[in-house]
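S.K.: Just need the structure, nothing else, for what follows:
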Amino acid sequence: MKELVNKKIKVLMASTCLTVAVPAGHAVAQSYGEQSAKASTVDLIVVQARKRDESALEAPVVVSGVSRNVINERGLKGLTDIARVVPQLVIGDASSVSGGAISLRGITSGEQNHFNDQAVTFNFDGAVISRASVQRMALMDLEQVLVYKGPQALFFGKNAYAGVVDIQSANPTDEFEVGASLGYEFVGSEIRGEGYISGPLSDTVGARFAVYGSGLDGYFDNTAPDDPLVGPSDRDLPDHRELASRLTLTFDPSDRFDAVLKLNYQDVESAGTAAGQQLVSCPFGVSQVGGAVDGVGAPCRIDDKVERSDLGPNFKILDSDFGDVPYFEQQQFLGTLTANLEISDTLTLTSVSSIFDSYSEIMDNVNNATAAQFMVPSFQNLDVTEFSQELRLRTDFDSPVNFLLGGYYQHTDFDRVFKVAFRANAPIMLFNDSAKQKGDAYSVFAQATIDITDTLELAGGGRYSYEEKDFSIALAGVPAMTAVPKLDWDNFSPEATITWRPTANLTLFGSYKESFLSGGFNAGSGNLTLDRSFDEQTIKGWEGGVKSILLDGTLAFNVAAYTYDLDGLQILTQAGLDQFVTNAGAATVKGVEADFNWVTPIEGLSLLGAFTYNDAEYDEFVTTCYGGQTISLGCNLQPNGMGVFTAQDLSGSPLHRGPEVNFDGGFSFERSLSSRFVLGLNSNASYSSKYFADATLQPRSLQDEYWLVDAGVRLRDAENGIQIEFIGRNLGDEYYMVRAGDTIITGSGTGTSAGTLSDVNAVISRGRELWLRFSYSI
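M.R.: The predicted model follows:
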């Protein structure tokens, strides 16, 4: 079977990875260091979107990919960087212990809720992880990152509601290899180093060990005023340290059995998750909770400056978990074991086992106050353990009909402590609680593929899922009862696809898909004794596309269209200090994606481009009002017992974090200067149209359109394996926000005729990066 797949891939002789909606310069699985005018020097990306090896040309799935070489050449580290080069994928950090904000085609979930599953799942070397904390891991020594767009429930389960980010690390090599790189970034004073050693230990055992380390002084200037009580002590933020390692062992004793074990560990320390959070809009032009800066309150604008004070000595007198200086720390472990057994020439059994353990802890000021009397510090820790086991049986009959059958089990344990205080000069405790959630998920799935003719394939199947979750709480360390302590859900998600491959260089496909994301419990601030539950969300719809190779294998052109109906979206909202997930009614997401990749007649030159249009709109959506929103501004629904309105109707409005248009274009050029030296150049420009960064769609959370421009130049000594390169990222020094929200204890009069708008804060992206890097490999 493997030989047949490899033969097909070679026959395609394409110059690119052949994806639909591929960002320029990202999805090309090509070795730029080896590329010439011959298209045969460029490899195809092999995907496992259907749990089998297929070229991206063959797979009837909309997929964008980022190859190992592009990750290295563009200096991409972390999924936030990957999102910059994949249209309609939006990832940003958040001032929360749980991870960050993740959206695909405008579809997201309640990222600030510590117990919430993500609508975009991560498939890390076969382990399905729905925790946003994974996006904080450095993507070291990777083979490729693929993004499967649209629902993927059949093969990846309930968390693949909007799509899958498939992260594949490098495997051991057949021969001994060593590689290392060291880079320095001048703006943030950051140093990064990584390396690997790989090769066979015996005829049947291979090993690869990779390490990564980084230290960042900070790219934001902290302009908080000097204060004898609350500092600040750090003028450069975010101040970040990270160490990570990965051990990979392969065992291949026969033609019928092989196994891969991967063990990942990461340790992070930083100045706090709010170290990059800014006040971006204030109704009075300056902060309502700030101290004096040049005689006025802290300014409110998106730039390279933040205002972040220390917490002072008084909070730790109130509770020993608090301290003087904000911080964040995280340790994560991920282990996966994948084994394949060919029971016979026609039956292959695959087992994927994984364990994921993550501990995160933060102590930070959540409302950007620099005046002691307004400070709202929070201490949070979150301990997550997930175990999963999947078994799959695949047939390879000579008959036109084949099957894939499987079962999946996942157990999750969450343990969270949450404390919030107020006032650095005379502190009081606002919240002191803990919560636990345990979950068990079971599912079975099956797909049948029918070769109607040599060129026409029909595939159909579905996944049945059952999940239950238990929720328990304690207040100030004393166990308490919550109104709804247990819930369960069941769902059947069908999928049907028809694929026509009239030639080896052309694929047309159409699919109908459904998926769901189970509900859960809100573990944020608020009264945990009340009903803290929210329900499942579902999606169903159609997509189709054309994938092609033209001009004698030198041009790849792909286009896809989709339309999906969403129901019960899990949206994070905020009411005062309480942040919680609610179900948002119905929405429609539809659009078109296109890309091209052309290896030009000019030796060593490739041109790439991608365009996406995404129309994501709420059909029905009644949600909370934003801080200070008055009746005339639309806060005119659901009055409380005092006659104050609490909700607004956003039906017909766009989904937040869903830019309507994305564009990406660029080039890659490489030419030998001599028999020894090779010069490489690359540049890309990406565009995002405007989007709202807050679920309430408050106008001041609107992120304007922006461009990001990257470029790089490198010189390689092919004889000695040495390379020096200069990488410029975000050369236009653009700052943008992914998630925004009301600043706590600002604003007033929400739902009345005369209100005062709250300040708005957001975690801001990194600005310009200028890297000098040295690499060595043998």
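S.K.: drop to CA atoms for contacts and neighbour counts, all remaining ones
M.R.: Noted.
S.K.: Select the longest strand from the protein.
M.R.: strand 428-451 (DSSP state E).
S.K.: for the helix or strand following that strand, packing partners?
M.R.: Later in the chain than strand 428-451, the nearest helix or strand by DSSP states H and E is strand 456-475. With contacts defined as 3 or more CA pairs under 8 Å, 6 or more residues apart in numbering; DSSP states H and E, the packing partners of strand 456-475 are helix 153-156, strand 428-451, strand 478-480, strand 486-503.
S.K.: And this one, please, so the two structures can be compared:
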Amino acid sequence: MSSYGKTARAGRTFGLLVAASTFAIAGGTAHAQNAGPVFTDTTSEAAEVPPASGGLQEIVVTARKRVESAQDVPVSVTAISAQEINDRDLTSLENVAAATPQLAIGRNATGSGAQLTLRGIGSNSLSIGTEQSIAVIVDGVYYGQGRTINEGFFDLGGIEILKGPQSLFFGKNATAGVISISTADPTDHFTASSKTSYEFNAGKLREEVILSGPIGDTLGFRLAGRVGKDFGYLFDNRAGSINYVTTDRPSTTQTNATTNHLATAPADNGPREREILLRGTLEWEASDRLTARLTANYGYNRTSGTWNYAVFACEGGFSHLSPGVPCERDFSLYANNMPADIAAQTRFARDDGKNFNKYSSWGMTGTIDYDFDDLMLTSVTNYQWNRNIWSLDLDYQSASSPSLNIWGSENSKYDAFSEELRLLSQFDGPLNFLLGGYYQTSNRGFEQNVLFAGFENSAAPDGFRYVAYAKDSSTKGKTVSGYGQLIWEIVPETLEATGGVRYIHETKDSFFVQPYAHPLVNGTRYAVNQPLTADQTFDNWSPEATLTWTPTTNITLYGAYKTAYKSGGFSNSSIQSPVTPLEFFLFEPEKAKGFEVGLKTDLLDRQLRFNVTAYNYEFTNLQVTYLDSAALSYNSVNAGSARTKGVEVEFAYAPNAIAGFQINGSANYNRSRYGDAISPCYGGQSLDNGCIPNLLSPGTPGQNLEGLPTSDAPDWTGSLGARYETPLGDAMRFGLSFDGRYSSDYLTSSFGSPLSRQGSYVTLDAGVKVGAENDAWEIALLGKNLTNHFIVTGVTDGSGTGSGTGTNAAISADQVGFVAMPRTVTVQVTLRIP
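M.R.: Model prediction:
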């Protein structure tokens, strides 16, 4: 479909949503008067429950696959209610991370799409073959890969951030924690809302429409849609047009004419986001025992590609690909479009050569609950599919020499089917249990082209004329898992012991081939049409035990031993030379084990909440990915061990004497350090800085990271926020809020590069709103990162930079940071039929 057709389709969808909202708001009141109550939202994760007394609300979570109060559950969990999500516009994982100390998300256009890090533990995003160490769960379903950040997280029932290993209840790939998201349920009466927002700096216009209510006596529905478009930009592209020269060489001995190609640069850059998000939910209360829920979603997201990449730190202060260009910590980048005549003959590139990243997805989740009185049986079935296509400038610096210019294009697909069954007992006696089984199949496909050094071959197959080399790879996975937990109430309502274990059996069948390389490097630097296959099998037992003491209804103390497992795999993004062994593509599972203790309290007649958690976890076979800048290859390896230990303190205070006022905050100390961890050197690491020749293998230098901090691991983080809401007369209300976040400095490199250091910072979010007392309308002004701090949340070595690694003539690689959002200010108008 042409870009015009896609834009027109997005425009029509936007118009339909606006029209639907207008109709609903104008004409829905009569409908609402005849609606009978059917459904409520009380089973949603992180749902709010009105307080029995005092000023603080109770929040319900499902951190242990059953409904519990967040203050009673023996888990370190940050629960965000639907109201807070709406008030703070936490409708993306990146916004959630920016508001949550110790959680960091770095968006990456290439590789797996994002790096998710919690308490200093996370897998960098450079390879598509690695899973994340934080499992993202949506409506009880695991969503793999970092590209989950492109999904449409709006109209939510709640968010739970579970910290530390979580394999027992959530399975594989939860060594660092879990982000569990629940979408909103149908309501027990007809409701409708329209939320229109405009962000001034990016010129982002967004419209969100929700319709919800009953259909008859037993069936409820909810329809939600959001469309958005950026008319401005947040990052400046400072590149100028460059001349890229190619030389046609159909063979190693034949040289034809050289050709000049113009690589233009857009006058501005990203995100330039366009999005279309749709979700429909049906909930059927067939009887007092049987409830079924079906959710279907579609998402489309397109951005301008490497919009958040900044070359922010370079040895000597200037770019090594563009001498004289300073490496600065500001919201700017240097990116050139692929020459249009080259793009027209390159797989997956746009005909006009513009940089872009396009993500599309759809999925369906069906949940069935059957209550046998003493037993609750739950079934969760899901199918999900996504596709991501990009074409990007991969040298990131508008290189001054045509021989240093690098572009790439990629097409990747992922789909998965899963089924989970679990049985929870509800006996009156002291013993209860949870039993569950899980099955998943997945398929990942990956095709990539890389263009550099002026390569051209007029005799190449279609799509490869200007390609230096190409990669095709796939992985088919299958997971079978069973888990169980025994719950023993030793002293009724006072002392509880639980113990459980999950068994995971996983297979991965992978394929890799380089279908093409330019004649000058075919057979010398790259192996062509020499397929590699790998059949991997992994087995794991992850036990867990917890002791919980509740001396009073307002105090909970617990201690827990936890373990977790993260899948091993295959480096789909690597490079095959004529002598590369199969083992180079394989990496082993990552594991975690350790302890935590916690105290949770509600004091002063539920006016004051004070919680403390202390933890100590060891991680082994940490999975990290590094860039071999000479081969332009992203290689995943097991780096060794790391340990995180720390203390987290959080409080909330809502005095009865000041209705509508609440203050909350946290202070966190986290020490995350490598143990005995042998890893590759960072690009341009010298002997004096710890790079040891031949450490990894003959001819391959390495380093011992022992004692160095892991990536995105500040020692100190904290937050402080306050909100106040008060009536304005009898018909209106007014609200103010602010939320500050502090982070000490940290390294963003997984390999200890000192250039990657992010300095300490304080960010500030604030909001003001006015609306009707009955929620019929509201106008809000929301500001994020008002201090406009430049914050790097992930990093890679600049392609083609870093030389002399393992010598004392080394020059450190330029650091390309994945940068968090600069200052944004949004006005938001909401109309509702409550």
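S.K.: picking that back up, please identify the buried residues of the longest strand of the first structure?
M.R.: The neighbour-count check on strand 428-451 of the first structure (16 or more other CA atoms under 10 Å) flags 428-429, 431-450 as buried.
S.K.: Report the angle between it and strand 456-475.
M.R.: Interaxial angle of strand 428-451 of the first structure relative to strand 456-475 (axes from the mean of the first three to the mean of the last three CA atoms, to 10 degrees): 160 degrees.
S.K.: Does strand 428-451 of the first structure pack against any helices or strands, and if so which?
M.R.: helix 153-156, strand 401-422, strand 456-475.
S.K.: I'd guessed Asp488 of the first structure sits against Ser465; true?
M.R.: No: using CA atoms under 8 Å, Asp488 of the first structure makes no contact with Ser465, being 10.6 Å away.
S.K.: what helix or strand does the closest residue in space to Cys681 of the second structure that isn't next to it in sequence sit in?
M.R.: Of all residues beyond its chain neighbours, the one nearest Cys681 of the second structure is Gly702 (4.9 Å), with distances taken as CA to CA, 6 or more residues apart in numbering. Using DSSP H and E, the element containing Gly702 of the second structure is strand 700-704.
S.K.: more neighbours, Asp488 and Ser465 of the first structure?
M.R.: Ser465 (23 against 17; other CA atoms under 10 Å).
S.K.: tell me the contacts of the equivalent of the more buried one over in the second structure?
M.R.: Using TM-score structural alignment, the partner of Ser465 of the first structure in the second structure is Ile504. Residues in contact with Ile504 of the second structure, defined by CA atoms under 8 Å, 6 or more residues apart in numbering, are 171-172, 479-482, 538-541.
S.K.: Any chance of a markdown table for those residues, columns distance to Asp72 of the second structure?
M.R.: Formatted as a markdown table, the contacts of Ile504 of the second structure follow (distance: CA to CA, whole Å):
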| residue | distance to Asp72 of the second structure |
| --- | --- |
| Gly171 | 23 |
| Lys172 | 25 |
| Thr479 | 32 |
| Val480 | 31 |
| Ser481 | 28 |
| Gly482 | 26 |
| Phe538 | 35 |
| Asp539 | 33 |
| Asn540 | 30 |
| Trp541 | 27 |
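S.K.: tell me which residues of the top helix by length along the first structure are tucked away?
M.R.: Taking DSSP state H as the criterion, the first structure has its longest helix at helix 2-12. Of the residues in helix 2-12 of the first structure, 9, 12 count as buried by neighbour count, 16+ other CA under 10 Å.
S.K.: And stretch 336-343 of the second structure, by the same measure?
M.R.: 336-340, 342-343.
S.K.: all strands for the stretch 251-400 of the first structure, in order.
M.R.: For the stretch 251-400 of the first structure, applying DSSP state E, counting those that start in this stretch gives strands covering 257-270, 277-281, 292-293, 296-297, 305-306, 327-342, 347-365, 377-395.
S.K.: Hmm, I typed the wrong one, I wanted the stretch 651-800 of the second structure.
M.R.: Residue ranges of the strands in the stretch 651-800 of the second structure, as given by DSSP E, counting those that start in this stretch, are 661-674, 678-679, 692-697, 700-704, 716-728, 732-743, 746-747, 757-758, 761-772, 777-784, 792-797.
S.K.: In the first structure, what stretch matches the fifth one?
M.R.: To tie it back to what came earlier, the one meant is strand 716-728 of the second structure. Using TM-score structural alignment, strand 716-728 of the second structure pairs with 661-673 in the first structure.
S.K.: Many thanks, we can stop here.
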